[in-house]
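[1] Okay, sequence plus prediction incoming.
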Amino acid sequence: MSQHPFRIEICVEGVDGLVAAQQAGADRVELCASLIEGGLTPSLGVVREALRVATIPFHVIVRPRGGDFLYSPLEFASMLEDIEALRDLGVAGVVIGCLTAAGEIDEGRTKALVDAARPMRVTCHRAFDMTRDFAAAIETLVRAGVDRVLTSGQRDTAIEGLDILRATADAAAGRIVVMACGGLDVGNIAQVRRDSGADELHFAALATHKSAMAFRNPHVGMGGTAIEREYELTVTDGAAVAATIAAARAG
């Protein structure tokens, strides 16, 4: 039996995604930019608008770039600056993750980010899933004062990672909230809730919509992407969020 209240968090890109998730019954949102890269820090303008319209808490990812979680000194300094700005705006929480080259949680940097964030809540994102030893990583996060860890059980999906998810929840022993993620949908979320031992669940319910642009330049693709991608939008599917939440709570 979990020692923590059950919550469902939806990962969204931008303010429209936040509104869709809260209307569909989410308990909390993780607010990101660029989910195509796994989520990057959104702009302060996005955060301010989110604060204006939010009716549920949201946590903001602090990730300066895609790729690995081994950051340069300047990148880490930018993370501290972002956290201080988010704290001053009154955001409820931040989502972070820093690793060493050896595949361990960077305890010093993590502790510095936690200290800078307070009184905000702090979640470690799936950088945790890239560590060499999940049990050792849990101990490091607890020592650093992190409140929550997001994990798919060090596999691509929570279903594949169920054994490690259960072991992670056992290692956490109520000292840190374990939030399971990874391919959760209507068909599997009840099983993951039942069998993982996780305290909370996290998913993104995304759909691709065609752009409303009437004029389309067939000769340019921004940032090296396929031209078709310039005229597609990835959005949070409110109906899928609601259905998946219902399946989790029914199960």
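    Looks like it arrived, so ask away. Please read these numbers as outputs of a predicted model, since none were measured by experiment.
[2] Please make it C-alpha for all contacts and neighbour counts, starting now.
    Will do.
[3] Contact partners for Glu49?
    Contacts here follow C-alpha atoms under 8 Å, 6 or more residues apart in numbering; on that basis Glu49 touches Val15.
[4] Put this next to the previous one:
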Amino acid sequence: MPQTWLITGSSRGLGRALAEAVLEAGHNLVATARAPEQLADLARHFPDTMVAVALDVTDAQAAKQAVALAVERFGTLDILVNNAGYGDLAPIEDASLESFRRQIETNLFGTIIVTKAALPLFRERRSGRFIQISSIGGRAGAIGRGPYSAAKFGVEGFSEVLAQEVRPFGLHVTIVEPGGFRTDFAGASTLIEDGHPDYAETVGAVAARQRAYDGNQPGDPAKAAQAILTLAALPAPPLRLVLGSDAFDRAAALDQARIDELHQWRALSRSTDF
């Protein structure tokens, strides 16, 4: 049975791949982007099942209008994918406060704003799914991406709380943590700065790898889109899903290291009780 999806950041990258997969699977789609004209080709191919709309995810009123449009055009909204986001690369010391604010506004507040726009509808219907596109950088701090990781860690905490609050209503929340996928995230969408020479061994080295990495990422966006379609059909989806072998390996190593560290310092941790 066709469902109605709303995907933010649909014009390129993973959002575009997912938009194409959703439409090809026969679903309805409200595809949002800052520049919806970039979706004109999809709108021509799927005139009855797709509507493209301009959306700045930091605009709460516009987010509510996008949700209302889904209901007006297709009668309902079933799945919200908070995908819009970006991440620049620079040392924390060199990244301006304005850069921090912009990235946190888009990646974190954008997710909060669009989630809150859809939440009353989902709660009233006792049906709906939130798919929050985070990053492996929201699970493991990424050198050079302080603002981005700060925002994505926030998305994860926000979404964990959301999942617990809406579970009694039959709603589902899944945090998706992609690794490196062959999109323009590491290219045109990212400002890469080496920063102060003192950071050459850390941020500078990551910046060099990132430039070489662009176009050579292991992840296939089309396969990621199919994985998300599979996720959206699960009756009991996971709270978290990593995407990509690189993300899986990093998450597994990090989680084990955290467990080991937790137990190493167990005595000191437990010594603070009355």
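    Okay, I see it. Note that the structure is a prediction, hence the values are computed from the model and not measured.
[5] where does the TM-score land?
    Once superposed, chain against chain, the TM-score is 0.37 (TM-score structural alignment, normalised by the length of structure 1); 157 aligned residues with a C-alpha RMSD of 5.9 Å.
[6] What segments of the stretch 51-200 of structure 2 are strands?
    For the stretch 51-200 of structure 2, the strands defined by DSSP state E, counting those that start in this stretch occupy 79-82, 129-133, 172-178.
[7] likewise the stretch 51-200 of structure 1?
    Counting by DSSP E, counting those that start in this stretch, the strands of the stretch 51-200 of structure 1 are 58-61, 93-96, 121-124, 148-151, 177-180, 200-203.
[8] how about CSV for these, with mean neighbour count added?
    Putting the strands of the stretch 51-200 of structure 1 into CSV (neighbours: other C-alpha atoms under 10 Å) gives the following:
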stretch, mean neighbour count
strand 58-61, 26
strand 93-96, 24
strand 121-124, 23
strand 148-151, 26
strand 177-180, 28
strand 200-203, 22
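[9] could you dump those strands to JSON lines with distance to Arg194 of structure 1?
    JSON lines is the format used below for the strands of the stretch 51-200 of structure 1 (distance: least, C-alpha to C-alpha, whole Å):
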{"stretch": "strand 58-61", "distance to Arg194 of structure 1": "25"}
{"stretch": "strand 93-96", "distance to Arg194 of structure 1": "25"}
{"stretch": "strand 121-124", "distance to Arg194 of structure 1": "22"}
{"stretch": "strand 148-151", "distance to Arg194 of structure 1": "16"}
{"stretch": "strand 177-180", "distance to Arg194 of structure 1": "11"}
{"stretch": "strand 200-203", "distance to Arg194 of structure 1": "11"}
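[10] that older thread, Arg258 of structure 2: which of the strands of the stretch 51-200 of structure 2 is closest?
    Closest to Arg258 of structure 2 of the strands of the stretch 51-200 of structure 2 is strand 172-178 (C-alpha to C-alpha; 18.0 Å).
[11] packing partners for that closest one?
    For strand 172-178 of structure 2, the packing partners by 3 or more C-alpha pairs under 8 Å, 6 or more residues apart in numbering; DSSP states H and E come out as strand 129-133, helix 146-166, strand 240-243.
[12] and the angle for that strand with strand 129-133?
    Orientation note: strand 172-178 of structure 2 sits at an angle of 20 degrees relative to strand 129-133 (axes from the mean of the first three to the mean of the last three C-alpha atoms, to 10 degrees).
[13] Buried ones in the helix or strand just after strand 172-178 of structure 2, by neighbour count?
    Note on strand 172-178 of structure 2: by DSSP states H and E, the next helix or strand toward the C-terminus is helix 205-213. Judged by neighbour count using 16 or more other C-alpha atoms under 10 Å, the buried positions of helix 205-213 of structure 2 are 206-207, 210, 213.
[14] Next secondary structure after helix 205-213 of structure 2?
    Beyond helix 205-213 of structure 2 toward the C-terminal end (DSSP H and E), the next one is helix 221-232.
[15] and the nearest residue to Phe100 of structure 2 once chain neighbours are set aside, how many neighbours?
    Closest residue in space to Phe100 of structure 2, ignoring its immediate chain neighbours: Pro147 at 5.0 Å, by C-alpha to C-alpha, 6 or more residues apart in numbering. Residues near Pro147 of structure 2, counting by other C-alpha atoms under 10 Å, number 26.
[16] same thing with Gly108 of structure 1?
    Gly108 of structure 1 has 11 nearby residues by other C-alpha under 10 Å.
[17] Of the strands of the stretch 51-200 of structure 1, which is nearest Ala136 of structure 1?
    strand 148-151 (13.2 Å).
[18] tell me which strands and helices that closest one is in contact with?
    Using 3+ C-alpha pairs under 8 Å, 6+ apart: strand 148-151 of structure 1 touches strand 121-124, strand 177-180.
[19] For Asp170 of structure 1, which of the ones you listed is the nearest?
    strand 177-180 (9.8 Å).
[20] isn't Thr168 of structure 1 right up against Ala136?
    No. Counting by C-alpha atoms under 8 Å, Thr168 of structure 1 stays clear of Ala136, with 10.1 Å between them.
[21] Common neighbours of the two, please.
    The contact sets of Thr168 of structure 1 and Ala136 do not overlap (C-alpha under 8 Å, 6+ apart).
[22] More neighbours: which of those two?
    Thr168 (22 against 13).
[23] buried ones in the longest helix along structure 1?
    The single longest helix within structure 1, with elements called by DSSP state H, is helix 73-89. Within helix 73-89 of structure 1, the residues scored as buried using 16+ other C-alpha under 10 Å are 76, 79-80, 82-83, 86-87.
[24] got TSV for these, with distance to Val15 of structure 1 too?
    What follows is the buried residues of helix 73-89 of structure 1, written out as TSV (distance: C-alpha to C-alpha, whole Å):
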residue	distance to Val15 of structure 1
Phe76	26
Met79	21
Leu80	23
Asp82	18
Ile83	19
Leu86	16
Arg87	19
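[25] ok, those vs Arg109 of structure 1, which is closest?
    Nearest to Arg109 of structure 1 among the buried residues of helix 73-89 of structure 1, with distances taken as C-alpha to C-alpha, is Phe76, at 8.1 Å.
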